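Asks: fold the following and give me the result.
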Amino acid sequence: MIIQEVIDFLEETTPLAYAEGFDNVGLLVGDTNNVVTGVLVTLDTLEEVVQEAIDKNCNLIISFHPIIFQGLKKLTGKTYVERAVMKAIKNDIAIYAIHTALDNSFQGVNARICDRLGLTNRQILMPQCHTIQRLLTYVPEKDADSLRQKLFEAGAGNIGNYSECSFNLKGIGTFKGNEQSHPTIGIPNKFHQENEVQIGVIFPKHLQKNILKALFLDHPYEEVAYEIYTLENQHQHIGLGMIGELPSPMQEKEFLSFVKENMQTSCIRHSALLGKPIQKVAVLGGSGAEAIEACLAKQCDAYITSDIKYHEFFKAENKILLADIGHYESEQFTKMLLWEQLKEKFTTFALYLADTNTNPINYL
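Replies: I've put the predicted structure just below:
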């Protein structure tokens, strides 16, 4: 099995199309055609992690965070980033990062936090826009049912709990081919009218390649007329953060102790206690101060995240309990999530969870 096959699986379950625009995800180092000798799953790819991959005969590192975030102009070994990359290249080890693609997944980073806390009735905190596209195409009436079905099979027409959704209009299409044309219907140099159906279907943007492949393979015309639009609709299963509910309300101090134990963090920085029970909880792994307003708008009782700055705690406005549990601590279970997904799929090579602790923050 080659590295590309592992990448294909990862990107099928967690499409990179939904990573944030600022991010650097995907294959960062290495040759996708190399045969996999072993895979090491880690939160961060440091020089020590690359050495662990070497020791365990792994030539592919699946990392949550990208070791290369901004452009590298030099590789001299002067920084921890350069040293990790140079060591990987010298030992023919590929590095793949998934980061905010997994942050935005409904079964990703925030779902794992919800699992740890037993939160139910989950929904995305900040649904992502511009993730849904619409295809319009025009096909002879007699071919409409067949083409529509092929588009459905390619992944089009799914809306929430419904599948095979489309909108269809009947009309008259016209065309005239030149001397080099080979029309399926009609003859060259002669004006032709055909009873056609306009088929409209929506699909998640990461499936555009599959949808167009089905369109071109199954459309009867030599020249296929089609249009693709990006819609403003939010995708309710793609986006940052997640909201869920505790099985029963907790008092604030009880809740903070519960979070501290289940998220395995040694301390929690939090906003003022308000004397209100906690049941509706928002979570966002990693830096999440940007979502405080969204938590307030959705009337959450508490918000668990990390990297909240001093002045950002004021945004609680005495309406919500903000809990900063630490960046590493909020994402530490992510590598187990990735490992479990890979373990279920692949059995032909060794698959390891990194032993190296990459948390750069220590507490006294």
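Asks: CA only for contacts and neighbour counts going forward, please
Replies: Noted.
Asks: quick one: residue 61 from residue 85, how far?
Replies: Distance, residue 61 to residue 85, using CA to CA, to the nearest Å: 12 Å.
Asks: the more surrounded of these two?
Replies: residue 61 (27 against 24; other CA atoms under 10 Å).
Asks: give the other helices and strands that the lengthiest strand in the chain contacts.
Replies: What stands out as the longest strand in the chain, according to DSSP state E, is strand 235-250. Applying 3 or more CA pairs under 8 Å, 6 or more residues apart in numbering; DSSP states H and E, we find strand 235-250 packed against helix 99-103, helix 109-117, strand 120-128, strand 278-287.
Asks: give me the contact list for it.
Replies: 18, 103-106, 110-111, 114, 117-129, 131-132, 277-285, 291, 300 (CA atoms under 8 Å, 6 or more residues apart in numbering).
Asks: to compare against the first, here's another:
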Amino acid sequence: MDLREVVSALNDFASPSLAEGWDNVGLLVEPSPPHAVNTLFLTNDLTEEVMEEAVQKKADLILSYHPPIFAPLKRVTWGTWKERLVVRALERRIGIYSPHTAYDAAPHGVNNWLSKALGACTSTPLHPSTAPSYPGEGTHRVEFCTGTEHLDAVLSKIKDIQEVSCLTTFPARVEGEEQTRVSLNCSQKALLEVVALLSQNSLLYHKTEILLLQKPLLPHTGMGRLCTLSEPVPLSDIVQRIKQHLRLPHVRIAVGRGRTPESPVKTAALCAGSGSSILKGTKADLYLTGEMSHHDVLDAVANGISVILCEHSNTERGFLSELRDTLGIHLQNKVNIIVSETDRDPLQVV
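Replies: The predicted structure is shown next:
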């Protein structure tokens, strides 16, 4: 498949618009076209060791969950390891694509996979995502009532304003008088012109309502998950389930105040990676994430919430095996998809 065709399919699988505003997602390194993708190489972190593996396995495109290019590069030399990744990729004609928080938010993404560690449960996003665009044109809705003597003149002037849409009129009765209610959508820029026009007539201006349109929430999409287990499970059993799901011999646990390892867990808030900002303030029996600050753990424990930490990338990496199978179907099995064997969390328990 052509690189652009693959990237289009990846964007369709989980739109980059779902990513957080601070993130750097999408196609980060592009070899000169045309560029065919026969082998797609999946990794959680693109290190120099992982890059060497990708080269050896003749990868044409690397999907690195974490973006290897995050802070802007002022130069591309052999001086730093991230610059060397770019040099190596371009020399070997390997593209680099990163989904990161777009996969965190997606309904079929990383957090959904992590929730399977808890067993049978239902889940909702902790921070729901909004649609990338408004349901209709414009960001604001303006409504006002006017008598027939002003209607034609006002409508004529409004129609001359650019970025005004959905202009409709319908009869209305105001204080016993027959009038016409006018409704329109407009952009922020057009709103200033509409308000300036209406302010020329004090009667119109004082009867004007301005509504800020909201982008609709996307179902089952967003950062983190609040999971409700089908039945309460002892904390010690949850620990074993998580270790088995993540294939880890050890996790770190802080038992909430007033709780014990045998205390039942009915609700769990989780966030793959670093979850402090997403989980903070959420009421649950358990927090599950990769890492949290010492003080955020203390706060949770003081509020009776137990905390399980598995190290940052350990809560993400296992998703790649599921992703491999899902993308195989999404790409119609036209691309060979492999998961890195070198990629691992840099922290080890000794």
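Asks: now the equivalent of residue 233 of structure 2 over in structure 1: how far from residue 272 of structure 1?
Replies: Under the alignment by TM-score structural alignment, residue 233 of structure 2 pairs with residue 250 in structure 1. Going from residue 250 of structure 1 to residue 272 of structure 1 by CA to CA gives 16 Å.
Asks: got it, and residue 173 of structure 1?
Replies: With CA to CA as the criterion, residue 173 of structure 1 and residue 272 of structure 1 are 66 Å apart.
Asks: again, but for residue 23 of structure 1
Replies: On the measure of CA to CA, residue 23 of structure 1 and residue 272 of structure 1 end up 33 Å apart.
Asks: do a quick rundown of the strands in the stretch 201-350 of structure 1.
Replies: 226-230, 235-250, 269-270, 278-287, 302-306, 321-324, 350-353 (DSSP state E, counting those that start in this stretch).
Asks: list of residues touching the last one?
Replies: What that stands for is strand 350-353 of structure 1. Taking contacts as CA under 8 Å, 6+ apart, the residues outside strand 350-353 of structure 1 that touch it are 37, 38, 39, 40, 41, 42, 58, 335, 336, 339, 342, 343.
Asks: do the same with the fourth one
Replies: Strand 278-287 of structure 1 has contacts (CA under 8 Å, 6+ apart) with 103, 109-110, 113-114, 119, 125, 240-252, 255, 295, 299-308, 326-328, 330-331.
Asks: among those residues, name the buried ones.
Replies: Applying 16 or more other CA atoms under 10 Å to those, the neighbour count classes 103, 109-110, 113-114, 119, 125, 240-246, 252, 255, 295, 300-308, 326-328, 330-331 as buried.
Asks: not counting sequence-adjacent ones, nearest residue to the residue nearest the centre of structure 1?
Replies: The centroid of structure 1 falls nearest to residue 101 when counting by CA atoms, centre = their mean (2.9 Å). Nearest residue to residue 101 of structure 1, sequence neighbours excluded (CA to CA, 6 or more residues apart in numbering): residue 19, at 3.9 Å.
Asks: to what extent is the one you found buried, counted in neighbours?
Replies: For residue 19 of structure 1, the neighbour count with other CA under 10 Å is 21.
Asks: go on, residue 175 of structure 1?
Replies: Using other CA under 10 Å, residue 175 of structure 1 has 14 neighbouring residues.
Asks: neighbours of the closest residue to it other than its chain neighbours, how many?
Replies: Spatially, and ignoring its direct neighbours in sequence, residue 175 of structure 1 is nearest to residue 192 (5.4 Å; CA to CA, 6+ apart). Using other CA under 10 Å, residue 192 of structure 1 is surrounded by 15 other residues.
Asks: OK, contacts around residue 331 of structure 1?
Replies: Residue 331 of structure 1 neighbours (CA under 8 Å, 6+ apart): 43, 109, 285, 286.
Asks: hmm, try it at 7 Å
Replies: Counting by CA atoms under 7 Å, 6 or more residues apart in numbering, residue 331 of structure 1 makes contact with 109, 285, 286.
Asks: so which of the residues you listed hold up in structure 2?
Replies: Counting by both residues aligned by TM-score structural alignment, their matches' CA atoms under 7 Å, the members of the contacts of residue 331 of structure 1 that carry over to structure 2 are 109, 285, 286.
Asks: turn those into JSON lines, columns for distance to residue 68 of structure 1.
Replies: Conversion of these to JSON lines gives the following (distance: CA to CA, whole Å):
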{"residue": "109", "distance to residue 68 of structure 1": "20"}
{"residue": "285", "distance to residue 68 of structure 1": "20"}
{"residue": "286", "distance to residue 68 of structure 1": "18"}
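Asks: having no further points to raise, I will conclude here.
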